[in-house]
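>>> Predicted model and sequence below, questions to follow.
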Amino acid sequence: QSPPTILITYHSESGKTQAMAEAVAKGVAEVQGVVYILKPVSQVTKEEILKVSAIILGSPVYNANMTPQVQEFINSWPFEGRPLKDKIGAVFVTGGGFSIGEEATMFAIIRSMMIHGLIIVGGDDLEAAFGASAITGEGDFANKEVQEIFLKKAKGLGQRVGEMTLKYKPY
């Protein structure tokens, strides 16, 4: 029997959401007994969506919502018969500034996941209760790479999803 697979997928234009995705993957990699696929939403196949045990989805904040590419990706998920029901779902986002819609974006993605029947897992820390988020363009965080404080949240999210995927085996 093959180990459970976690899909870590994202849309990124500046590379900052991709950096968060890579940190999520580092967290998953610390969990023995699971494997992961890391790729942009534009490269994910329907077969991969159906085969994986968990989906961790990331988006930049775009007008206090997910990007159109992430929405299009979610809209492509098979719905008839709810084939994604009981998979684990988790989210991460990057936002340009404080109070620019990070939690609203996470909840929009979470709501979509719940419509499909995914079981939502939050991050490892209280400050990542809904998933991992990063501020990337305001104050001390402007014009820099994604800061370690945010990458740590992403790594913790990946590790927690990896651990939960092993504990919860509907497959």
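Great, that's in hand. Residues are numbered from 1 along each chain as shown.
>>> okay, CA-based contacts and neighbour counts for the rest of this
OK.
>>> quick one: residue 146 and residue 19, what's the gap?
Plainly put, residue 146 is 7 Å away from residue 19 if you go by Cα to Cα, to the nearest Å.
>>> can you give me the strands in the chain?
With DSSP state E, the ranges of strands along the chain come out as 5-10, 35-40, 54-60, 88-95, 119-120, 132-135.
>>> closest one to residue 77 among the ones you listed?
Using Cα to Cα as the measure, strand 54-60 is the one of the strands of the chain that comes nearest residue 77, at 11.6 Å.
>>> what angle separates the closest one from strand 35-40?
Between strand 54-60 and strand 35-40, the angle formed by their directions is 30 degrees, by axes from the mean of the first three to the mean of the last three Cα atoms, to 10 degrees.
>>> Show residues contacting strand 54-60.
Here strand 54-60 makes contact (Cα atoms under 8 Å, 6 or more residues apart in numbering) with 5-12, 17, 21, 49, 66-67, 70, 87-95, 158, 161, 165.
>>> same thing but at 7 Å, please
Contact with strand 54-60 is made by 5-12, 17, 66-67, 70, 87-95, 165, as judged by Cα atoms under 7 Å, 6 or more residues apart in numbering.
>>> One more: stretch 105-116?
Residues external to stretch 105-116 that are found in contact with it (Cα under 7 Å, 6+ apart): 61, 64-66, 79, 82, 84-85, 89, 91-93, 130.
>>> ok, structure two:
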Amino acid sequence: MPKIAIIYASQSGKTKRMAEAIANGAKSVEGVDVLLKNVFQAKPDDVLDADAVVLGGSTYNSKLIKTMDPFLAQLEKLDLKGKVGVAFGSYGWSGEGVPILIDRMKSFGMSVIEPGTTAVQLPTKEDLERCTDLGKAVANGLLN
């Protein structure tokens, strides 16, 4: 059964809401295993056996939230070539978090779906619907 690992770092819960919506969308597709974890609980093995890795991180001071750095350093040591990668996150002003995640996943040799998805501040209903649709699309893509 194809597996999607959704790992996120969220300081104020905004990116967490997006992660939950992506997971709900993916779970609505039969035949796909979905793992959702906060970066503090995630382990490299969570993504090693995944077919798609969806990473979420907010932007803080024009950079990706620092709590994602140790996990990305662990991923750098793994063979992730060919896995599907997707990035998402919320931001208040500048939004660099998602492009940074995309660049890192590309450096791991992943097949990254661009441009990722973002929300300004608290995700709106439309933002969350877009996240749900993203989860469905990734799950359906793994089945086809």
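Now that the structure is in, tell me what you want to look at. Keep in mind that what you see is a predicted model, and the values were worked out from it rather than measured.
>>> Select only the buried ones of the contacts of stretch 105-116 of structure 1 in PyMOL?
Entered in PyMOL, the line below selects the buried ones among the contacts of stretch 105-116 of structure 1, by 16 or more other Cα atoms under 10 Å:
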select buried, resi 61+64+65+66+84+85+89+91+92+93+130
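>>> of all the contacts of stretch 105-116 of structure 1, which comes closest to residue 35 of structure 1?
Nearest to residue 35 of structure 1 out of the contacts of stretch 105-116 of structure 1 is residue 89 (Cα to Cα; 15.4 Å).
>>> Who are the contact partners of whichever residue in structure 2 pairs up with that closest one?
Superposed on structure 2 with TM-score structural alignment, residue 89 of structure 1 falls opposite residue 85. For residue 85 of structure 2, the contact set (Cα under 7 Å, 6+ apart) comprises 52, 53, 54, 105, 110, 111, 112, 113.
>>> how about a cut-off of 8 Å?
With contacts defined as Cα under 8 Å, 6+ apart, residue 85 of structure 2 is in contact with 52, 53, 54, 55, 102, 105, 110, 111, 112, 113.
>>> what do you get for residue 89 of structure 2?
For residue 89 of structure 2, the set of contacting residues under the criterion of Cα under 8 Å, 6+ apart consists of 15, 18, 56, 57, 58, 59, 97, 98, 117, 118, 119.
>>> May I see those organised as JSON lines, with distance to residue 26 of structure 2 added?
Compiled in JSON lines, these are given as follows (distance: Cα to Cα, whole Å):
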{"residue": "15", "distance to residue 26 of structure 2": "17"}
{"residue": "18", "distance to residue 26 of structure 2": "12"}
{"residue": "56", "distance to residue 26 of structure 2": "15"}
{"residue": "57", "distance to residue 26 of structure 2": "19"}
{"residue": "58", "distance to residue 26 of structure 2": "21"}
{"residue": "59", "distance to residue 26 of structure 2": "24"}
{"residue": "97", "distance to residue 26 of structure 2": "22"}
{"residue": "98", "distance to residue 26 of structure 2": "20"}
{"residue": "117", "distance to residue 26 of structure 2": "15"}
{"residue": "118", "distance to residue 26 of structure 2": "18"}
{"residue": "119", "distance to residue 26 of structure 2": "19"}
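>>> hmm, which of those are the buried ones?
15, 18, 56, 57, 58, 59, 97, 98, 117, 118, 119.
>>> ok, the residues you listed vs residue 37 of structure 2, which is closest?
Relative to residue 37 of structure 2, the closest of these is residue 56; by Cα to Cα it sits at 10.4 Å.
>>> Counterpart of the closest one over in structure 1?
When structure 1 is aligned by TM-score structural alignment, residue 56 of structure 2 is paired with residue 58.
>>> Quick check: its match vs residue 51 of structure 1, distance?
Taking Cα to Cα as the measure, residue 58 of structure 1 falls 19 Å from residue 51 of structure 1.
>>> Return a selection command, for use in ChimeraX, containing the buried ones of the contacts of residue 85 of structure 2.
A single ChimeraX command is used to select the members of these judged buried by 16+ other Cα under 10 Å:
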select :52,53,54,55,102,105,110,111,112
